[in-house]
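Novice: Next input, structure requested:
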Amino acid sequence: MTPEIFAALTTFALVTVITPGPNNLMLMTSGANFGLRRSLPHMFGIGLGFPAMVLMVGMGVTRLFDLWPASYTVLKILSVAYMLYLAWKIAHAAAPKDAQAGGRPLSFLQAAAFQWVNPKAWSMALSAITLYAAGRDVFAVLWVAGAYVMCSILSTTSWTLLGQQMRSILHNPARLRVFNWVMAAVLVASLVPVLMQ
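Specialist: The predicted structure is shown next:
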């Protein structure tokens, strides 16, 4: 991969991971409710789980859709159901003091597994592989996954810190409740393009 193509790939990866989407909304909410330290497993789950998904897509997992077209519908149903479940959890998240006692952010495995039912993640992975590793060359796929690891560090940290900084505004339980309900509604709204397809 030439330096020019890698620069284009890195720009593409950064723009796709740092723009609002389900992962970033959940990280901001986790930062607001649990802080940076407790959100680290969630951050690492996204930061490593999505590049792992890119590797699998680059190595041909998407052929499953060609072999069994109903699998796309199954994935869509699971995605919507899980996103609605997460929106419900976000809407009902406890205030920070209560959250420290009983609530907890997504674990590493939960966040990594979420990538497989995240419509934005599928779109990003398919686009990145199509644009920057069209021949499915192993090294090109590894470069794409590596670019996403690098850009995810910046993105996951930024969104979680943004949420953590909002804690000073959200120290009032009523404000936090409104914030969580708005974030849940935005997460549900992100499903509209998926459902319209």
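
Novice: From here on, just use CA atoms for contacts and neighbour counts.
Specialist: OK.

Novice: What's the local residue count around Asp98?
Specialist: 12 (other C-alpha atoms under 10 Å).

Novice: Can you tell me the SS state at it?
Specialist: helix (DSSP: H, G, I helix; E, B strand; the rest coil).

Novice: same question, Ala93
Specialist: coil.

Novice: Also Val61?
Specialist: For Val61, the assignment made with three-state DSSP gives coil.

Novice: what's the distance between the residue nearest in space to the middle of the chain and Phe6?
Specialist: Nearest to the centroid of the C-alpha atoms of the chain, with distances taken as C-alpha atoms, centre = their mean, sits Asn23, at 2.8 Å. Asn23 sits 24 Å away from Phe6, going by C-alpha to C-alpha, to the nearest Å.

Novice: Would you indicate which residues of the longest helix anywhere in the chain are buried?
Specialist: Determined from DSSP state H, the single longest helix within the chain is helix 22-58. By neighbour count on 16 or more other C-alpha atoms under 10 Å, the buried set for helix 22-58 is 22-36, 38-55, 57-58.

Novice: Here is a second sequence; please produce its structure as well for comparison:
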Amino acid sequence: MCIINITSFLIYCIIVTFTPGPTNIVILSTVHNFGAKKAMEYTYGATFAFGLLLTISAVLNTILITIIPKILILMQIIGSVYMLYLAYQIYKMEVSEPAEIQTGTFASGFLMQFVNPKVVLFTMTVIPSFVMPYYTSTSALAAFAAAITIIGFFAFVTWVLFGVMFKELLRKHQKAVNIIMALFLVYSALMIWM
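Specialist: The predicted structure follows:
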């Protein structure tokens, strides 16, 4: 029995989950504009969806592989439009706005994962690439899906903490920060098509 290459598996998981992407950018922006509590609410939704996507990938991998081009095109369109919408919302955000915001909720964190091509591609590749060649039992796949979900949660929380640590600096330069965060989201949306 072969053993999974844990080092390359962990490096892949950490690089994909900790690097800036649409979910992490929205988390940082939410901390900046509405505080850690709202960002954690978003994080819980994003984490739950992340784990669900990993589970779906593990269970339905063979079916998804046969229809992946159609799924990717649809996800690219939906994901790009949603990211551009979020970019616009972040750009026009003001501190004086009420704390009720669509991007700082459990539901928006959950939804973002399903339209975030970075997450969808990651969840569709990590299990079949690193786990399934060595382990195919339901318990092993569930254990790896849980471990990857925990790594993702730690990545999201890291972005929340980053936002909390630099909140005053970010608040002082709010408009510039909002523009930068919006531009990162626009960039993420455009990178889908590159």
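
Novice: Quick check: Val194 of the first structure touching Val117?
Specialist: No. Counting by C-alpha atoms under 8 Å, Val194 of the first structure does not reach Val117; the two are 11.4 Å apart.

Novice: Show me which of these two is the more surrounded one.
Specialist: Val117 (18 against 13).

Novice: Aligned against the second structure, show me the partner of the more buried one.
Specialist: Taking TM-score structural alignment, the alignment pairs Val117 of the first structure with Val115 from the second structure.

Novice: chain center to the longest helix of the first structure: distance?
Specialist: Taking C-alpha atoms, centre = their mean, to the nearest Å, one finds helix 22-58 of the first structure lying 6 Å from the centre of the chain it belongs to.

Novice: I'd like to know which elements that helix is packed against.
Specialist: helix 96-101, helix 108-114, helix 119-132, helix 138-165, helix 173-189 (3 or more C-alpha pairs under 8 Å, 6 or more residues apart in numbering; DSSP states H and E).

Novice: Reformat the ones you listed as CSV; add distance to Ala81 of the first structure.
Specialist: Shown next, in CSV, are those (distance: least, C-alpha to C-alpha, whole Å):
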stretch, distance to Ala81 of the first structure
helix 96-101, 24
helix 108-114, 12
helix 119-132, 12
helix 138-165, 24
helix 173-189, 10
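
Novice: out of those helices, which comes closest to Met1 of the first structure?
Specialist: Smallest distance to Met1 of the first structure across these (C-alpha to C-alpha): 6.9 Å, for helix 138-165.

Novice: what's the mean deviation for the closest one versus the second structure?
Specialist: When the second structure is superposed, helix 138-165 of the first structure averages 1.8 Å from its matched positions, counting by mean C-alpha distance after the TM-score superposition for the first structure.

Novice: and that helix, what other elements does it pack with?
Specialist: helix 3-18, helix 22-58, helix 119-132.

Novice: between those helices, which gets nearest to Trp159 of the first structure?
Specialist: Nearest to Trp159 of the first structure, of all these, is helix 22-58, at 5.1 Å by C-alpha to C-alpha.

Novice: Thr17 of the second structure contacts Ile151, correct?
Specialist: Yes. With contacts counted by C-alpha under 8 Å, Thr17 of the second structure reaches Ile151, the gap being 7.4 Å.

Novice: Comparing those two, which residue is more hemmed in?
Specialist: Thr17 (23 against 18).

Novice: counterpart of the more buried one in the first structure?
Specialist: Checking TM-score structural alignment: Thr17 of the second structure goes with Val17.

Novice: I figured that match was touching Cys151, is that so?
Specialist: Yes. Look at Val17 of the first structure against Cys151 with C-alpha under 8 Å: they come within range, at 7.1 Å.

Novice: Which strand or helix spans the equivalent of Met191 of the second structure over in the first structure?
Specialist: Counting by TM-score structural alignment, Met191 of the second structure lines up with Pro193 in the first structure. According to DSSP states H and E, Pro193 of the first structure maps onto helix 192-196.

Novice: Likewise for Ala81 of the first structure?
Specialist: Using DSSP H and E, Ala81 of the first structure maps to helix 70-91.

Novice: Tyr42 of the second structure and Gly51 of the second structure: what is the separation?
Specialist: Distance from Tyr42 of the second structure to Gly51 of the second structure, by C-alpha to C-alpha: 14 Å.

Novice: Ignore what I typed, I meant Met93 of the second structure.
Specialist: 30 Å.
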